[in-house]
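In: Would you be able to build a 3D model of this:
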Amino acid sequence: MSRLLLSGARIVCPYTSIDSTGDVLIEDGRVAAVCIGKSLDVDQAESVDCKGLVLSPAFVDVHVHLREPGEEHKETIASGASAALAGGFTTICAMPNTNPAIDNSRLVRWVIDRANGTGIRVLPIGAITIARQGKVPVDYEAMVKAGAVAFSDDGSPVMNSRMMRLALLYSRTLGVPISSHCEDTELSAKGCMHDGAVSARLGLPGIPASAEEAMIYRDLSLAAETGGHIHIAHVSTSGGVEAIRHAKKIGVRVTAEATPHHFTFTDEWVAGWRDSSTDRCLSISAYDTNAKVNPPLRSREHVEAVIDGLVDGTIDAIATDHAPHSVLEKDCPFEEAAFGISGLETALPLSLELVRTGRISMMKMVSLLTISPAKAFGIDHWGIEEGRDANLVLFDPNLKWTVTPSALLSKGKNTPLIGRQVMGRVLMTISGNKRYVREELKAKWKQH
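Out: Model (predicted):
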């Protein structure tokens, strides 16, 4: 990349509080000029007509499952990075529930080295306990020195309260968050979807909201006592949102994330195709395993509470919990299917739903995908500023497209959106000297 002029875009940058039309010049992978309200006159540069498009800092995802090492049939670091770029993300945090688990400094360095050349930053999250078994703590200090940005046993809750307390004490000392998968497995038992009217109608064992909320209460209490930084992953219940809201008011060091599927889909999606105007299922003959996720898709009241948490700042960030699986792990009876939704490439259109319905502004949405998750995890990230490395995403908020397996770069095609039309798509992601460009943008490309 030499010189690239992005002209006439709506620039939305929470770092500089800019929301205005302007031009941005990229030169040798850096932002050379930002011009608001008028055009830049540039010779000998490629240019893109960005009228009607939004230009923002590239997105940050603090919750991604890359599956490597050990489950490369589901995803690899390389394929996950490609999906991230296609979704507008240039920084992703890789969860440690791999095989073997990322539970030592050697594997932390291995993930970082493996990501070299992908065009994005892959920041490892280390396991809280050896092999994620909840029994023996890892060497937290050595793993932070190796590059771990947080710790989590995600996919397996830390049931041992003493172990979680120890992790939070290290969190206070080392200055990194503990990302908690909040689930009381005694309460969730063999449940496979939200415990409510839909699960009763479908005859499927349910996971009550209390299974998540009980652990959120515990972790908030431990964080208050230790002074450690607890990060509540994939918040999905009204009680959980309210508990976090109260904890923030009394000064507990807590941050939280919500996934696009938890603030967009309800448990009705488990039943198959839905009426988009009412969110009611049209048939209960198809038990959609692509809608099976942990924590489960909840009822409408919980979804509304999660949205309220995003609106008022109780929930700090949007994170995808990208969880790719192979076809065989989803093409089976619902109770036997793996939990997880592939989400990197559909996060933008689902998040834009909140903007279109007037729940949040475009600036707020971009903040939830950029500056807020970066701050929550203490990750170096920056806006659209002269002299900075180009770390940008250009998207069309009104472009409609159909989600198909072939349209997704991730190996994981497991999303309940397959076959459905969504609105909003990333057209280009720039990460330094690397850029991902979608075919639809090439018609707007000019050479001067």
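In: When you work out contacts or count neighbours from here on, use the C-alpha atoms and nothing else.
Out: Fine.
In: how about the nearest residue to N433, chain neighbours excluded?
Out: Counting by C-alpha to C-alpha, 6 or more residues apart in numbering, G29 is the residue found nearest to N433 once chain neighbours are left out, at 4.3 Å.
In: Please look at the one you found and T429 and confirm they touch.
Out: No. Counting by C-alpha atoms under 8 Å, G29 sits too far from T429 to count as a contact (12.0 Å).
In: between those two, which one's more packed in?
Out: Neighbour totals were compared for G29 and T429, and T429 leads with 29 against 22 (other C-alpha atoms under 10 Å).
In: Second chain to compare with the first, below:
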Amino acid sequence: MKVLLQAATIYNPQSELHLQQQNILVENGNIAYIGPDAKEADTVIATDGLCVSAGWLDMHAYTGEPGLEYKEDLESMAAAAAAGGFTEVVVLPNTEPVIQTKSAINFIKTKGHSLPVTLLPAAAITVEAAGKDLTEMIDLYQAGAVAFSDGSHPLQGADVMLKALQYLQTFNGLLMNRAEHTRLTENGQMHEGEASTRLGMKGIPALAEEMIVTRDLQLLGYAGGKLHFSLVSTAAAIEAIRKAKADGLQVTCDVASYQTAFTDESIEPFDTNYKVKPPFRAEADAVAIKEGLADGTIDAVVSAHTPQDVESKKLEFDLAEFGITNLETAFAVANTTMGLPVETLVEKLAVNPRKILGREEVSIAVGEPANLTLFQPDVIWEPTINKSKSKSYNSPFFGKPLKGKVVGTIHKGQLVLNDSF
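Out: Reported below is the predicted structural model:
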């Protein structure tokens, strides 16, 4: 199969072709030609404002398979990911059973062989993601785990965090933790502030995130190792990470692409599609996130894709589950709300995630395998429920205009053109 990308602007900072407009021919899964000449092809993609970058990698997504396939299975997750421009996705371990054995890792990898998206399993740090006994992390790493995280269950015990950091150093493994002091957030529904008081909802204080960030950074300084914070959301947490980086600690972090789309004052009250964890914070936190993205403190932007079935969301606000389905809209939401140049946003979607995970850099060059995302950063569109690829529809972005549309992906010899929107 031959695919020609006609007059595509290349986003590839490591290449001399960066920001150049070229024709790109992909043949049998490899890049066969880059230059000004027209080439014969089975499929020609020629659309105004076409851009191409290394395939995007999402570091934070949940699936329902195994055990919760009614929320999302691996096939629907891969379809949603490709529609959103992702060619690789880190699958968090909060399934039933938890991803904590070599057979579970192999299950994810095997299921992903035929899919247009590479599934990268993250294994649990502790047994059943319960925060107590460590899993057999060396075996899991050798089986193919790309990182270690308890996912939606933030590590609470300082002793467990310390042991995990020390253990992971035997193979230079990455520990990912979402910073939340769960005793401080128990029964919390939204950001603790004037809005939560006015609405009569139990708040989730910024302090709960900041305390764990401070603790984990102290443990990192003591034990060494590599630590990644998932879904940072507060100004103080970002400032602590900024200082730790300046001090030379091996710490990185990411933010959900939707985190600056709303504040606690701007969400639609009692609409459970706005119920996320960490919650939409105050305006000052949103400003701090944008500053952290601009100065490099925040390394990556992630989907935080959390599919929930109707029965989990169509409830009273305090009974509904947390989360947004966001693989298909992650780029557009970030491009619309974060105020980043396209070049910087692509770096946080395609380049930095691979650096953090220690994966090989993807180059746009003749002879290289085609691992590409095709997109139009200036196109305005509206996502709709009836065209979504995900099994779940828990999103506040349906019917809202967004800037930046994915055209498709080329990966593993498969071309996926985005007809979902």
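In: Would you give the TM-score for this superposition?
Out: Once superposed, chain against chain, the TM-score is 0.96 (TM-score structural alignment, normalised by the length of structure 2); 420 aligned residues with a C-alpha RMSD of 1.5 Å.
In: residues in structure 2 aligned with the longest helix along structure 1?
Out: Counting residues, the longest helix found in structure 1 (DSSP state H) is helix 209-226. Per TM-score structural alignment, the counterpart of helix 209-226 of structure 1 in structure 2 is residues 206-223.
In: Work out the gap between that stretch and the centre of the chain.
Out: 22 Å (C-alpha atoms, centre = their mean, to the nearest Å).
In: List the buried residues of it.
Out: Going by neighbour count (16 or more other C-alpha atoms under 10 Å), the buried part of stretch 206-223 of structure 2 is 206-210, 212-214, 216-217, 219-221, 223.
In: Which residues does that stretch contact?
Out: 158, 161-162, 165-166, 179-182, 184-185, 191-192, 226-227, 229, 232-234, 236-237, 240-241, 244, 249 (C-alpha atoms under 8 Å, 6 or more residues apart in numbering).
In: Please list the members of the residues you listed that lie in helices.
Out: The members of those that map onto helices under DSSP H are 158, 161-162, 165-166, 182, 184-185, 236-237, 240-241, 244.
In: Which of those sits closest to Y11 of structure 2?
Out: Distances from Y11 of structure 2 to those, taken as C-alpha to C-alpha, are shortest for I241 (28.0 Å).
In: And the closest one? What does it align with in structure 1?
Out: By TM-score structural alignment, I241 of structure 2 lines up with I244.
In: now its match, nearest residue through space, not along the chain?
Out: T314 (6.6 Å).
In: from memory the one you found sits against V241, does it?
Out: Yes. Taking C-alpha under 8 Å as the definition, T314 of structure 1 is a contact partner of V241 at 7.0 Å.
In: Alignment lookup: I324 of structure 2 to structure 1.
Out: In structure 1, I324 of structure 2 lands on I341 (TM-score structural alignment).
In: Also A304 of structure 2?
Out: A304 of structure 2 maps onto D321 of structure 1 when the alignment is built from TM-score structural alignment.
In: Which strand or helix spans N106 of structure 2?
Out: Assigned by DSSP states H and E, N106 of structure 2 belongs to helix 102-112.
In: what range in structure 1 does that helix sit on?
Out: Counting by TM-score structural alignment, helix 102-112 of structure 2 corresponds to 105-115 in structure 1.
In: What residues sit buried inside that stretch?
Out: Applying 16+ other C-alpha under 10 Å to stretch 105-115 of structure 1 flags S105, L107, V108, R109, V111, I112, A115 as buried.
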